[in-house]
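A.B. asks: Sharing a model that was predicted from the sequence below.
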Amino acid sequence: MTTAVVICPGRGTYTKAELGYLARHHGEKAALFERFDARRRALGQETLAALDGAASYSVARHTRGDNASALIYACSLADFQDISGLDIVAVTGNSMGWYSALACSGALSADAGFEVVNTMGTLMQQHLIGGQTLYPFTDENWRPIAGRKAELLALAETTAARPGHDLALSIDLGGMLVLAGNEAGLAAFEAAIPPAQGRFPMRLANHAAFHTALQAPVAAAGRAALPEALFRQPTLPLIDGRGAIWWPGATEPAALRLYTLGHQVVAPYDFTRAITTAAREFAPDLFIITGPGTTLGGAVAQSLILADWAGIDTKSAFQARQSASPIIASMGLADQRSLVTQREK
């Protein structure tokens, strides 16, 4: 049987093109989404049904932390439930996708996962501390530019040393770095680097300074709100943002909660290492990226290039391999979705 690692996406993946994703792909899961919406109504929040069924997409509305996190979690979990005919050997995620991965792995029930993601997304929105910017250290063929990553990290460090400037690595994302900090730190960094590839540096809308020490108040509030009883043993191996593996039968739920509501919130998230661990420890035939969105495929491919996986060393080499025998299936793309669901949607 084909083996697969499942990867759950993070914030910023439910975009204009994804409007209606839940209704389009998962109409039969109305009972699941209604449970989520009952919780949101009790909190005075807009329902997923209203957000997903909106007449038009709104950046201000759909990218808010309290809305985007819940939408993305619902899409990811529902997509995971549709995967069939494959041997899933491990689960991981990018940033907020860690919460989705917890539920997909069985370490949280579907409803406990929603409680975690909705609580953390709401806390992020309420505090809205800092922001994020994205910048590549590879060329347009996804080859690392010699010394560029070290230069960018050194620049972030010297920027953060200036009075009133907060800046730190947030996510190591394949061939890109996500830097996070306060406005002074972000603006100084963006002013000091040359424009790249026609779109970088890219400030990420409605994103806070995730995975940095600035989020300590959010982490503390999350620990106060989310009890250990929500967490349990995973039923699938779970790869975290350090590249560490949480094994079924060998995981302490208290430690998993502490990581999730501690280190994972306030320290850098190494997505590249998570994918490297997935490739080298589990050697899957396929990497499946749940929806929503299609943007994480590039970061997965870049991470595999950096890991020297299967002799793939450039974007063009990856594209050739992907065309001949797909190694990534993004469920946000209809043709790739059909590879892993065995049924029309």
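C.D. replies: Here it is on my side, so go on. Numbers count the residues shown, from 1 in each chain.

A.B. asks: For the rest of this, base every contact and every neighbour count on C-alpha atoms.
C.D. replies: Will do.

A.B. asks: residue contacts, the closest residue to residue 245 other than its chain neighbours?
C.D. replies: Sequence neighbours aside, residue 239 is the residue nearest to residue 245 in space, at 4.5 Å (criterion: C-alpha to C-alpha, 6 or more residues apart in numbering). Counting by C-alpha atoms under 8 Å, 6 or more residues apart in numbering, residue 239 touches 90-93, 245-246, 274, 277-278.

A.B. asks: any chance you could map the strands in the stretch 201-345 of the chain?
C.D. replies: 202-203, 238-239, 245-246, 269-270, 286-289, 328-330 (DSSP state E, counting those that start in this stretch).

A.B. asks: alright, now check it against this:
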Amino acid sequence: MSVRKTALVVAPGRGTYGKGELGSIARLHGARFADLIANFDAQRTERGQPTVTELDGADRFSVATHMRGDVAAPLIYAATALDYLSIDREKYDVVAALGNSMGWYSALALGGAVSVEDGFRISNAMGLNSQTHGPGGQILLQVVDEDWRPVAGLRERLFDLVADIGTRHGHALALSIDLAGMLVFAGNEEGLAALLAEAPPTPGRDPLRLAGHGPFHTPLMFGSSDKAKAELPHALFHRPALPLVDGRGHIWRRHASDPAAVRDYTFGYQILAPYDFALSVQVAVREYAPDVLILPGPGDTLGGAIAQSLIGINWQGIGSKADFMARQAADPILLSMGRAEQRALVTG
């Protein structure tokens, strides 16, 4: 009798359903989860929106369409939730769930704090609500070298600069998401322009303005928060069946966490304050010591941030990109379902 491995599941956020993922929902899940996909489609039809099936089945990927919040969010949620339901539970015992940014809405469903159908309802609504904000967006900056080790002093210099810009008249700028090896800052146009003009040299890539993204996880998202609280009722939320680790590194204990408090966090702090993804990974592995981390699709772009989060605490002796790659080759600790060979290990 084989012994199941313990697994931590990490739900991806925006930017993960791209050209390479077009058609993947139908291809990977159309036969097995037809009824659930039909439910997602019906929810979209009820709101006068193109269905998941139509969007996933488009002839070509359109940045203007597929990257828009009201399209990207339901596609990402559907791919993540269906991948999660495809995990071979004879091989893996899922001990906790977490997510990155909008991946928190997916994590709520993976952990049973909401149903899978209501998780889609929330993600779909928040895809629309995420477009309700003040003017602005997000900029991504890398803070590690080619071996994924922190560049001395760079993180501190960026935080000092961002704090300074944020005090200037007419400028809004703050940390949005901490991805370990990368930082996402968000603000209004004046704040973003100042950051692009004054940021110190960064390794690997130039600062990148994220297309189609608003000033997520800042007070500029107050409109999104207000709409969510008005539209999405308390009745959607339940006590989670799995522990959930949120964007503060806080653990919502299974069967014990107050559903109203989970909702308040989800539509309040989670929208308006920074999301520390790196900390959430680090708290989760320290608390639950999983044998593996499973990254559902779509895509696998979050894998680097997960690895860099582990490197940040030297998890199981993984202190660099070289260490991580050696571990992956010998005994994979991160299983990305967006990669065919690793997906086969997860789904059987």
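C.D. replies: Nice, thanks for sending it over. As the structure is a prediction and not an experimental result, all values here were calculated from the model.

A.B. asks: Now the TM-score, please.
C.D. replies: After superposition, the two chains reach a TM-score of 0.97 (TM-score structural alignment, normalised by the length of the first structure), with 342 aligned residues with a C-alpha RMSD of 1.1 Å.

A.B. asks: ok so, going back, which one of the strands of the stretch 201-345 of the first structure lies closest to residue 105 of the first structure?
C.D. replies: Ranking the strands of the stretch 201-345 of the first structure by proximity to residue 105 of the first structure (C-alpha to C-alpha) places strand 238-239 first, at 6.3 Å.

A.B. asks: Distance from the chain centre to the closest one, please.
C.D. replies: 13 Å (C-alpha atoms, centre = their mean, to the nearest Å).

A.B. asks: what about it, how far off from the second structure?
C.D. replies: By mean C-alpha distance after the TM-score superposition for the first structure, the fitted strand 238-239 of the first structure averages 0.6 Å away from its aligned residues in the second structure.

A.B. asks: Can you check which part of the second structure that strand sits on?
C.D. replies: Counting by TM-score structural alignment, strand 238-239 of the first structure pairs with residues 244-245 of the second structure.

A.B. asks: Weed out the non-buried ones from the contacts of residue 239 of the first structure.
C.D. replies: Burial by neighbour count, 16 or more other C-alpha atoms under 10 Å: within the contacts of residue 239 of the first structure this picks out 90-93, 245-246, 274, 277-278.

A.B. asks: Let me have those in TSV, adding distance to residue 233 of the first structure as columns.
C.D. replies: TSV is the format used below for these (distance: C-alpha to C-alpha, whole Å):
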residue	distance to residue 233 of the first structure
90	14
91	14
92	15
93	18
245	13
246	9
274	20
277	20
278	19
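
A.B. asks: Quickly name whichever of the residues you listed is closest to residue 14 of the first structure.
C.D. replies: residue 93 (15.3 Å).

A.B. asks: show me what contacts that closest one?
C.D. replies: 6-10, 99-101, 239-241, 271.

A.B. asks: quick one: what's aligned to it in the second structure?
C.D. replies: In the second structure, residue 93 of the first structure lands on residue 99 (TM-score structural alignment).

A.B. asks: for residue 33 of the first structure, same thing?
C.D. replies: Using TM-score structural alignment, residue 33 of the first structure pairs with residue 37 in the second structure.

A.B. asks: secondary structure element for its match?
C.D. replies: helix 34-46 (DSSP states H and E).

A.B. asks: For the strands of the stretch 201-345 of the first structure, please prepare a markdown table with the additional fields distance to residue 163 of the first structure.
C.D. replies: Listed next are the strands of the stretch 201-345 of the first structure as a markdown table, based on distance: least, C-alpha to C-alpha, whole Å:
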| stretch | distance to residue 163 of the first structure |
| --- | --- |
| strand 202-203 | 22 |
| strand 238-239 | 37 |
| strand 245-246 | 38 |
| strand 269-270 | 25 |
| strand 286-289 | 41 |
| strand 328-330 | 43 |
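
A.B. asks: Between those, which one is closest to residue 210 of the first structure.
C.D. replies: Closest among the strands of the stretch 201-345 of the first structure, using C-alpha to C-alpha: strand 269-270, at 8.9 Å.

A.B. asks: against the second structure, where does that closest one fall?
C.D. replies: Under TM-score structural alignment, the match for strand 269-270 of the first structure is residues 275-276.

A.B. asks: Quick check: that stretch compared with the first structure, mean distance?
C.D. replies: Looks like 0.4 Å for stretch 275-276 of the second structure (mean C-alpha distance after the TM-score superposition for the first structure).

A.B. asks: And the contacts of that stretch?
C.D. replies: So stretch 275-276 of the second structure is contacted by 100-101, 176-179, 217, 247-249 (C-alpha under 8 Å, 6+ apart).

A.B. asks: so how far is that stretch from its chain's centroid?
C.D. replies: Centre to centre, stretch against its chain (C-alpha atoms, centre = their mean), the figure for stretch 275-276 of the second structure is 10 Å.

A.B. asks: Likewise for stretch 304-323 of the second structure?
C.D. replies: 19 Å.

A.B. asks: Likewise for stretch 291-303 of the second structure?
C.D. replies: Using C-alpha atoms, centre = their mean, the offset of stretch 291-303 of the second structure from its chain centre is 10 Å.

A.B. asks: That one corresponds to what range in the first structure?
C.D. replies: Going by TM-score structural alignment, stretch 291-303 of the second structure sits over residues 285-297 in the first structure.

A.B. asks: Any buried residues in that stretch, and which?
C.D. replies: Residues of stretch 285-297 of the first structure classed as buried: 285-294, 296-297 (neighbour count, 16+ other C-alpha under 10 Å).

A.B. asks: that older thread, what number of residues lie near the match of residue 33 of the first structure?
C.D. replies: 22 (other C-alpha atoms under 10 Å).

A.B. asks: likewise residue 273 of the first structure?
C.D. replies: That count, for residue 273 of the first structure with other C-alpha under 10 Å as the rule, works out to 23.

A.B. asks: Please list all residues in contact with it.
C.D. replies: Contacts of residue 273 of the first structure by C-alpha under 8 Å, 6+ apart are 241-243, 303.

A.B. asks: What's residue 121 of the first structure aligned with over in the second structure?
C.D. replies: Using TM-score structural alignment, the partner of residue 121 of the first structure in the second structure is residue 127.

A.B. asks: how far away is that match from residue 332 of the second structure?
C.D. replies: Note on residue 127 of the second structure: its distance to residue 332 of the second structure, by C-alpha to C-alpha, to the nearest Å, is 33 Å.

A.B. asks: When these two are compared, which one has more neighbours?
C.D. replies: With neighbours defined as other C-alpha under 10 Å, residue 127 of the second structure and residue 332 compare such that residue 127 has more, 21 against 16.
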